[in-house]
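Student: Could you look at this predicted model? Sequence included:
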Amino acid sequence: MAAGGDPDRIVLGSGGPAAAVALPARDRGGPRALGRMLMRSMLDDWNDTPSAHQMAGLGVFDRTSSETGWSALLGAPRSCGGRLALRRARSRGRPVRSSPPAFIDVGSAETFRDEDVTCASRVWQAGGSAEPHVWPGGFHGFDSPVPEAALSVDARAARIRCCAGCWASEPPPRPGRAIGEERRWFGAA
């Protein structure tokens, strides 16, 4: 990698983009991520889950904000169809068994709660690995404005544990390499 990183040690972050990047990288023969950090992820462009309706007009990111975001990404009215929509709106696509493990975290008092919990269920149904965390009373982005709150501290600690666990594992084999040829993260032979 030009930035000096190790392409075998990637953990994708930042919610919806992390969910969408893993499949094109795999399809194009790119590096396989060790994991995906899906934090307060906007995954369902239909914007019609119980939590989306429950949180309408409340909080820092509500159903209207989600609708605005999806319209900016897919066009208004929803003019994006086919494979492009499946890549951008991950709730439309089928989970793939070969997808990297997903750490999913969301607040219980936020618009994306139900779509993120559904994402974890769909990953499991496909035979994949998901670790969902629904933070009680957490609103969208709760850990940013009050980083010292116990809930914020716990959420950040869980994310760090997840990343540490991914990085401690052996990288997945890359196409064309035997399993024994993988480089070790800490320089061990």
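Tutor: Perfect, I can see it now. Residues are numbered from 1 along each chain as shown.

Student: Please make it C-alpha for all contacts and neighbour counts, starting now.
Tutor: Fine.

Student: quick one: buried residues of the longest helix belonging to the chain?
Tutor: Ranked by number of residues, the top helix in the chain under DSSP state H is helix 150-168. Using 16 or more other Cα atoms under 10 Å as the burial criterion, the residues of helix 150-168 that qualify are Leu151, Ser152, Ala155, Arg159, Cys162, Cys163, Cys166, Trp167.

Student: closest to Ser121 among these?
Tutor: Distances from Ser121 to the buried residues of helix 150-168, taken as Cα to Cα, are shortest for Cys162 (18.5 Å).

Student: between the helix or strand hosting Met37 and helix 150-168, how big is the angle?
Tutor: Element membership of Met37, judged by DSSP states H and E, is strand 35-39. Calculated by axes from the mean of the first three to the mean of the last three Cα atoms, to 10 degrees, strand 35-39 forms an angle of 170 degrees with helix 150-168.

Student: one step back: can you list the buried residues of helix 150-168 in TSV and add distance to Trp46?
Tutor: Formatted as TSV, these follow (distance: Cα to Cα, whole Å):
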residue	distance to Trp46
Leu151	29
Ser152	29
Ala155	28
Arg159	28
Cys162	29
Cys163	30
Cys166	32
Trp167	35
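
Student: mind checking how far Val21 is from Gly35?
Tutor: Look at Val21 and Gly35: by Cα to Cα, to the nearest Å, they are 11 Å apart.

Student: put this beside the first:
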Amino acid sequence: MATVGLAFSAPLGAAVPFDVMPFVHPELRPMLPRLLPMSKAVPTAANLVRMREGARAYASPVLAAPAWTEKSIPGYGGAPDVRVFIVNAKDDGSLRSCILHTHGGGFIIGDAKSGLRQLQEIAAALDCLIVSVDYRLAPETRFAGSLEDNYAGLKWLYQNAHQMGGNSDRIAVLGDSAGGGHAAILAIAARDRGEIPLAYQALIYPMLDDRTGSTRPKPPMMGAVIWTEAHNRFGWSSFLGVAAGSRRVPAGAVPARTEDLKGLPPAFIGVGSIDLFADEDIDYAKRLIDSGVAAELHVVPGAFHGFDNIPGTTIGPKFRETLIAALKQGLALPS
């Protein structure tokens, strides 16, 4: 296969040619000619609406089962109502484990409905109840608006789980990318507020540190594909309301800056070795372990951001199997 080049953002902003191909897992290399040009499309205030529309076009069609419904619930603390999607609810008196899901999209794009297919597959594999929150996006809504949307979803699930065949004592938070960041933020907030006990947190290549790609540049192979340093600066700055990497950021907004991780629920963290978030995810897993929190870390060699959504590979399904196994263990389900 021909070598594919890419210009990446160096520490001083200079464009330097770089060949990412040797660092990419062989199964993912055929997609590079298509993905690299897309990776150069950095979000701006001017093109954000178009990028959001484009992201929705990639949503997979939903399955016939498990069933899903849409509902509007009250916002938390006087915030606007929040739309949630409920997957695999049952009115049969069962008490199944529950998952509160937060979708990805760099804090700036994405929606809960677009991820229903993946949630249906997880719900079927675990026979669990899932609620996904359609939180408000940045920059229109900054932290802590989206946190309160997600907390409203979590509290509603906790108070109403039994009506949908769920066990309010067995709730995990789950998210990928920015959704993984939201899940981590939500786990910290739930611990600090002391209202809702969480059993587990599953963080898929989570977006945890605003300093990545700003005050902390990464090696060129990390973040060369799909989500780059430039994407990260825009996403975090939009979410925080201050420049990514600033000396001060809103308290509770950046999991990697949270000093005390004690008392958080056990965690699974999965990431690819050339994902922009690889270092911050590995460091967060280590800090959880050092804080006495049981944490499982899974790093996939040669995998870039969102690799498990690439069709026709074996590493994607294997990664999903690892996630399902971790959720089974974390929610005390039969293996």
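Tutor: Sure thing, it's come through. Owing to the predicted nature of the structure, the values given are computational and were not obtained by experimental measurement.

Student: re the thing from before, packing partners of the strand holding Met37 of structure 1?
Tutor: On a contact count with 3 or more Cα pairs under 8 Å, 6 or more residues apart in numbering; DSSP states H and E, strand 35-39 of structure 1 meets strand 11-12, helix 16-27, strand 102-107, helix 150-168.

Student: at 6 Å what do you get?
Tutor: strand 11-12, strand 102-107 (3 or more Cα pairs under 6 Å, 6 or more residues apart in numbering; DSSP states H and E).

Student: Need those strands in JSON lines (columns: distance to Pro145 of structure 1 and mean neighbour count).
Tutor: Below are those laid out as JSON lines (distance: least, Cα to Cα, whole Å; neighbours: other Cα atoms under 10 Å):
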{"stretch": "strand 11-12", "distance to Pro145 of structure 1": "23", "mean neighbour count": "22"}
{"stretch": "strand 102-107", "distance to Pro145 of structure 1": "14", "mean neighbour count": "25"}
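
Student: Rebuild those strands as a markdown table, extending it with distance to Ser129 of structure 1.
Tutor: Below are those laid out as a markdown table (distance: least, Cα to Cα, whole Å):
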| stretch | distance to Ser129 of structure 1 |
| --- | --- |
| strand 11-12 | 14 |
| strand 102-107 | 6 |
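
Student: and Cys119 of structure 1, which of those is closest to it?
Tutor: In terms of Cα to Cα, the element of those nearest to Cys119 of structure 1 is strand 102-107, at 8.4 Å.

Student: Taking their axis directions, the closest one and strand 35-39 sit at what angle?
Tutor: 10 degrees.

Student: neighbouring contacts of strand 102-107 of structure 1?
Tutor: 35-40, 113, 130-135, 138-139 (Cα atoms under 6 Å, 6 or more residues apart in numbering).

Student: If we use 7 Å, what do you get?
Tutor: Applying Cα atoms under 7 Å, 6 or more residues apart in numbering, the external contacts of strand 102-107 of structure 1 come out as 35-40, 113, 116, 129-140.

Student: Drop anything exposed from those.
Tutor: Buried members of these, scored by 16+ other Cα under 10 Å, are 35-40, 113, 116, 129-135, 138-140.

Student: okay, and the helix or strand hosting Cys98 of structure 2 goes to which residues in structure 1?
Tutor: Assigned by DSSP H and E, Cys98 of structure 2 falls within strand 96-102. Under TM-score structural alignment, there is no match for strand 96-102 of structure 2 anywhere in structure 1.

Student: do the same with stretch 55-71 of structure 2
Tutor: Per the alignment by TM-score structural alignment, stretch 55-71 of structure 2 matches no residues in structure 1.

Student: distance from the longest helix of structure 1 to structure 2 after superposition?
Tutor: In the superposition with structure 2, the average deviation recorded for helix 150-168 of structure 1 is 0.8 Å (mean Cα distance after the TM-score superposition for structure 1).
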